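Q: Provided below are the primary sequence and the corresponding predicted coordinates.
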Amino acid sequence: MVPLLFLLHVFFIRLPGGDSVWTFGYLTAQTGESLTIPCFYDQKYKDHVKYWCTGQLWSSCTIMARTDSPQSSSKVSITDNPAQLVFHVIMRNLKISDTGIYWCAVEIGGIGKIDDSQDLKIEVKDAQSVRTVSWVSAKRGGSVTIPCYYDQKYKHHVKYWCTGSKWNSCSTLARSDSNQPVGKVSISDDPTHLVFNVTMRNLQEKDSDTYWCAVEIHGAADDGVYLQLIVMEATAVSPKQGELTTALQQTESFTSSTQQRDGFTSTTKHPTGWAVTMYPSGALTSTTNENLNTTQSPR
């Protein structure tokens, strides 16, 4: 049976000009934490007002933040970065009740003009047993290290790193119980701090994909969590650390092989050099390659 979320994503009727604003279709976050959402837009919207609203229907969504208004809310803030053609929305102290449909929107202005937008779903969940960044960016030719945190109960389990849009058919790239030759991918487990780190080197745009932090469970389905890797052109400007205040988000943990994402994908080449692979249930919170080196374990 095709997940309802996938049906909503595929068959949702977009507004005119909808290809000019885009983001990931599905985000997950943990209760009590913050979530940073990037909303990309075309060059033609560089000087337009951007805003963030919530509601099942676009025609009646409630505006929560605008780039032309003071940021007085402690719950939601918005920051535009015209140089990168992206605005970031930060939602703080998330609760289960914050689960819902949200919109990245651009004000067009003028009589009879309809604003441009992209919808996404945010689902807030309680803590999961395997946690990592929701998405990470890196420059072409560079390296990135991703921390994968896990609960005490997995301290002595084998950990592994795999890639692919479907959990039950992802391709294993590295395992903690295998020798780690110096190459494209390596994995290092640190049971003392309940984290294993994965390093990927010499990254290229084709490496932009879905990856999984996974724990091997004998006699039961493995446990794992996905993240998205976005590889930028070397000339692209990477996000500033201050704009992406949330380095870690606990994303959806898959404890059953039947709980998998559909393989529908679309790739967008962003004007600033981002090579973005989007999925109906993508998860995102960004951290730059530099930020990862100072990321702290989730509380």
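A: In hand now; what should we look at? Numbering: from 1, shown residues only.
Q: going by C-alpha atoms from here, please, whenever you check contacts or count neighbours.
A: OK.
Q: tell me which element Glu290 falls in.
A: Using DSSP states H and E, Glu290 sits within helix 289-292.
Q: can you list contacts of that helix?
A: Helix 289-292 is touched from outside by Val136, Ser137, Ala138, Lys139, Ser143, Val144, Thr145, Ile146, Pro147, Gln241, Ala247, with contacts defined as Cα atoms under 8 Å, 6 or more residues apart in numbering.
Q: filter those to the buried ones?
A: Among the contacts of helix 289-292, the ones that count as buried by 16 or more other Cα atoms under 10 Å are Val136, Ser137, Ala138, Lys139, Ser143, Val144, Thr145, Ile146, Pro147, Ala247.
Q: in CSV: these, plus secondary structure and distance to Thr67.
A: Putting the buried ones among the contacts of helix 289-292 into CSV (DSSP: H, G, I helix; E, B strand; the rest coil; distance: Cα to Cα, whole Å) gives the following:
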residue, secondary structure, distance to Thr67
Val136, strand, 25
Ser137, strand, 24
Ala138, strand, 27
Lys139, strand, 28
Ser143, coil, 34
Val144, strand, 32
Thr145, strand, 33
Ile146, strand, 32
Pro147, strand, 33
Ala247, coil, 23
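Q: follow-up on the earlier one: which of the contacts of helix 289-292 lies closest to Ile96?
A: Using Cα to Cα, Ala247 comes nearest to Ile96 of the contacts of helix 289-292, at 20.5 Å.
Q: Ala127 should be in a strand, yeah?
A: No - the assignment for Ala127 (DSSP: H, G, I helix; E, B strand; the rest coil) gives coil, which keeps it out of a strand.
Q: quick check, it in contact with Gly32.
A: No - if you go by Cα atoms under 8 Å, Ala127 and Gly32 don't touch, sitting 9.6 Å apart.
Q: and the helices in this structure?
A: In the chain, the helices defined using DSSP state H lie at 4-11, 289-292.
Q: let's bring in a second model and compare:
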Amino acid sequence: MMTTLRLLLLSFIIIISDADKITTIKEVSVREGQSIIIPCLYDPIYESHLKYLCSGYMWAFCKPKVYSKPQETNSKMSITDDRERRTINVTMNALSSSEAGHYWCCIEIDKASDEGSWFKLQVTKDPELYVENQTVTGDVGQTVSIVCHHPHHHSSNEEMKWCKLDGNCVKNTGTLDRASVQLIKTDKFLKIEMSNLMMKHTGWYYCSVGHLQMPVHVSVTNISKTLRLRTMKQAPNNPAPNNTAPNNTAPNNTAASGR
């Protein structure tokens, strides 16, 4: 009994201490048979550490499922470590109701307790919050639209917002890192419009309705600039007109003279 209490206390301490070291969503709803990507952002000091996913309600009893070692994957779950953006991307495929539960994004620490942050996975026939596509792409200076569906009736007291995973949230109209954000709310969906996009706005965001979140990756490209540069390179090379007076002097005897 004492051992169990100690383990529970240890789990509680670890959860509190790791809250600012790994950031992820807390609860997500997925349709049976479909897939989802869960992003987990981590502190720069853990860039070179091994990452893994484990399952279980309590951290002390968490069972490792898959690691970020090269090529280590299974048919259901895999993780990749994007060190440039310090993101663990957890991919969960063809989910069934038996796979619902608590999971942890984890970082292996040598000679110390590993770090971990949990998220809860719902798997149902009729998800409460979903998007048609978890990835949206927009060009610099343009606008992207994201529609988060919540088909069930939600109380007007339930908060709806759009957030950057490692940053602030917008509840109606506002800005996120200088991107303009407008929310359009109905009883069936939440529509988000992000405008004045810049390259730095690439990253993970999430829509939130009540206790549920749905992660969405916004990818900002510079296609217009790329196309302009490509067009300039492909344009015919028209030499500048020669404004000098004609040279009537006989040419020097060179190899081209045939002599």
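A: Here it is on my side, so go on. The model shown is predicted, which means the values in this text are computed figures rather than measured ones.
Q: please state their TM-score.
A: Once the chains are laid over each other, their TM-score by TM-score structural alignment, normalised by the length of the second structure reads 0.58; 195 aligned residues with a Cα RMSD of 4.4 Å.
Q: follow-up on the earlier one: so can I have a markdown table of the buried ones among the contacts of helix 289-292 of the first structure showing distance to Met200 of the first structure?
A: As requested, these are exported to a markdown table (distance: Cα to Cα, whole Å):
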| residue | distance to Met200 of the first structure |
| --- | --- |
| Val136 | 12 |
| Ser137 | 12 |
| Ala138 | 10 |
| Lys139 | 12 |
| Ser143 | 6 |
| Val144 | 5 |
| Thr145 | 6 |
| Ile146 | 8 |
| Pro147 | 12 |
| Ala247 | 18 |
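Q: Asp223 of the first structure: which of those residues is nearest?
A: Pro147 (15.7 Å).
Q: OK, contacts around that closest one?
A: Contacts of Pro147 of the first structure by Cα under 8 Å, 6+ apart are Thr132, Val133, Val195, Phe196, Asn197, Val198, Leu292.
Q: gap between the second one and Leu27 of the first structure?
A: Distance, Val133 of the first structure to Leu27 of the first structure, by Cα to Cα, to the nearest Å: 12 Å.
Q: count of residues packed around the closest residue to Leu41 of the second structure other than its chain neighbours?
A: Nearest residue to Leu41 of the second structure, sequence neighbours excluded (Cα to Cα, 6 or more residues apart in numbering): Thr87, at 4.5 Å. Residues lying near Thr87 of the second structure (other Cα atoms under 10 Å) number 23.
Q: wait, isn't Thr87 of the second structure in contact with Cys40?
A: Yes - using Cα under 8 Å as the test, Thr87 of the second structure is close enough to Cys40 to be in contact (5.5 Å).
Q: Arg228 of the second structure - that's part of a helix, no?
A: Yes - counting by three-state DSSP, Arg228 of the second structure is located in a helix.
Q: picking up where we left off before, from the contacts of helix 289-292 of the first structure, which is closest to Ser281 of the first structure?
A: Once Cα to Cα is applied, the member of those that ends up nearest Ser281 of the first structure is Val136, at 15.9 Å.
Q: that closest one and Val276 touch, don't they?
A: No - with contact defined as Cα under 8 Å, Val136 of the first structure and Val276 do not form a contacting pair (11.1 Å).
Q: now do the contacts for the nearest residue to Leu27 of the first structure once chain neighbours are set aside.
A: Leaving aside its chain neighbours, Leu27 of the first structure sits nearest to Ala283 (4.3 Å; criterion: Cα to Cα, 6+ apart). For Ala283 of the first structure, the contact set (Cα under 8 Å, 6+ apart) comprises Phe24, Tyr26, Leu27, Thr28, Ser134, Trp135, Tyr226, Leu227, Gln228, Thr251.
Q: for the closest residue to the fifth one other than its chain neighbours, give its distance to Phe24 of the first structure.
A: Beyond its immediate neighbours in the sequence, the residue positioned closest to Ser134 of the first structure (Cα to Cα, 6+ apart) is Leu284, lying 4.4 Å away. In this view, Leu284 of the first structure and Phe24 of the first structure are 7 Å apart by Cα to Cα.
Q: okay, these two: which has more neighbours?
A: Using other Cα under 10 Å, the more surrounded residue of Leu284 of the first structure and Phe24 is Leu284, with 27 against 22.
Q: so what corresponds to the more buried one in the second structure?
A: Counting by TM-score structural alignment, Leu284 of the first structure lines up with Met214 in the second structure.
Q: which residue sits closest to Arg66 of the first structure, ignoring its sequence neighbours?
A: The shortest distance from Arg66 of the first structure to any non-neighbouring residue, by Cα to Cα, 6+ apart, is to Tyr51 (4.2 Å).
Q: no no, Asp80 of the first structure
A: Nearest in space to Asp80 of the first structure, with sequence neighbours left out and distances taken as Cα to Cα, 6+ apart, is Phe87 at 4.1 Å.
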